[in-house]
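Student: Sequence plus predicted model, see below.
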Amino acid sequence: MDDLSSYEKLPQSFYLRDDVVQIAKDLLGKYLVTNIGGNTTVGKIVETEAYNGRNDKACHAFHKRTARTEVMYQSGGRAYVYLCYGIHHLFNIVTNQEGLADAVLIRGIEPVVNVDIMKGRRGAKVPYKKLSAGPGTLSHAMGITTSFNNTDLLGEHIWIGRKSNESVGEVVTDVRIGVDYAEEDALLPWRFYLEESDFVSVRKKSDNK
């Protein structure tokens, strides 16, 4: 098992920047770490999507400040976890300054530390390459539920780390998934993934491995 001290926790300044698209790109190759129920798991972030609270019709906070989206209006560096279709717990990272409501959805991670724990959470019959490819499955594998909504990512339960020898590789840019309702904003090229990873949820038709 990797030494967890080798994963340097990202500072809040990383999340407070004003370009959510750049942050979504910069999160690729970083590490999602969870310490839940006495179990620590780590996965390399390989797929992200950016959402802008002011001018993006696909964003939950677009002209809608509600009880659910209130966490998105906090200062960057908090978790926004919501339930999709009443089943899937989706993990997002709030970014930008207080009141602006930007966020990055984490769509895929590559298992790194305590893979057996991830398998136990997902079920023994789940194929390895399906273990954490997709936003709902990765949350399941990492033990993330809506109970961790509004969690401080500088705390001790969920955080994002980086390693000094971090290697990203080729980044693919594509449209986001499942946001057809967003009209012209559904075509924004705000989804990013690592081309070489086996844990990408959806690939470009021209990039199918």
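Tutor: Yes, it's here. Being a predicted model, the structure only gives us computed values, none of them experimental.
Student: make it CA atoms for all contacts and neighbour counts henceforth
Tutor: Fine.
Student: Which strand or helix spans the spatially most central residue of the chain?
Tutor: The residue at the geometric middle of the chain, judged as the C-alpha nearest the mean C-alpha position with Cα atoms, centre = their mean, is residue 106 (1.7 Å). Element membership of residue 106, judged by DSSP states H and E, is strand 102-113.
Student: Show residues contacting the following helix or strand past that strand.
Tutor: For strand 102-113, the following helix or strand on the C-terminal side (DSSP H and E) is helix 115-122. Surrounding helix 115-122, the residues in contact under the criterion Cα atoms under 8 Å, 6 or more residues apart in numbering are 39, 41, 111, 126, 131, 137, 140-143.
Student: Next up, a structure to set beside the first:
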Amino acid sequence: MILPRDFYARRDTRAVARALLGKVLVHLDGGVRRAARIVETEAYHGPRDQASHARFGPTRRAAVMFGPPGVAYVYLIYGLSHCMNVVTGEEGHPAAVLLRAGEPLEGCLHSTRGPGNLCRALAIRRETENGLDLTGPPLFLEDAPRPREPIVAAPRVNVGYAGEWAGKPWRFLLGGNPWVSRPAPR
């Protein structure tokens, strides 16, 4: 079953980030099904979050974050890697969950550890998937059983510039899963 829009429309982005763990990200790429089980996420919540792209307002890059929930926000980082977020919350309030890593299930082209690798593995690109509605093909998330692994909260990755926001435990991962991008701090 494809996740409905109300799954993403919750006010607390952290709740969506936790709930996405164990769900299956699917990209129907030219007739090929590419899929990975989500094992790591990060929440970015609102314009005050200094780690969020939305901190500068609805720029050309971040405008999708201000739109309706249940939409893909795909951007290019360091000019090299595509990263995918799912927009959450209410329209007009910029919030999104970065999909940091997945466990490969079907048709993966590359390692799925890390957000850039996950997009590369599922052939997700900014030029073609940014702004897509996630409630139907070609890009969507499927419901799945609750994960057996424990959910671990940790600080987000590579946001040291964000001051006090850098230390917020808004990274969520499945403890002990070998596909997370890096181990959680002890």
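Tutor: Ah, there it is. Source: prediction; values computed, not measured.
Student: What TM-score do the two superposed chains give?
Tutor: After superposition, the two chains reach a TM-score of 0.96 (TM-score structural alignment, normalised by the length of structure 2), with 185 aligned residues with a Cα RMSD of 1.1 Å.
Student: want to try TSV for the contacts of helix 115-122 of structure 1, with secondary structure and neighbour count as columns?
Tutor: Converted to TSV, those look like this (DSSP: H, G, I helix; E, B strand; the rest coil; neighbours: other Cα atoms under 10 Å):
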residue	secondary structure	neighbour count
39	strand	12
41	strand	23
111	strand	26
126	coil	12
131	coil	25
137	helix	24
140	helix	19
141	helix	25
142	helix	29
143	coil	22
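Student: Nearest to residue 186 of structure 1 among the residues you listed?
Tutor: The nearest member of the contacts of helix 115-122 of structure 1 to residue 186 of structure 1, counting by Cα to Cα, is residue 137 at 22.9 Å.
Student: In structure 2, what sits opposite the closest one in the alignment?
Tutor: In structure 2, the position corresponding to residue 137 of structure 1 is occupied by residue 117, as judged by TM-score structural alignment.
Student: does residue 160 of structure 1 count as helix, strand or coil?
Tutor: For residue 160 of structure 1, the secondary-structure state derived from DSSP: H, G, I helix; E, B strand; the rest coil is strand.
Student: In contact with it: list those residues for me.
Tutor: Under the criterion of Cα under 8 Å, 6+ apart, the contact partners of residue 160 of structure 1 comprise 9-10, 30-33, 153.
Student: Show me the residues you listed that map onto strands.
Tutor: Judged by DSSP state E, strands contain the following of these: 9, 31-33.
Student: And for the nearest residue to the residue nearest to the centre of structure 1 once chain neighbours are set aside, the neighbour number?
Tutor: In space, residue 106 of structure 1 comes closest to residue 48 once its chain neighbours are excluded; the distance is 4.7 Å by Cα to Cα, 6 or more residues apart in numbering. Burial of residue 48 of structure 1 is recorded as 28 neighbouring residues (other Cα atoms under 10 Å).
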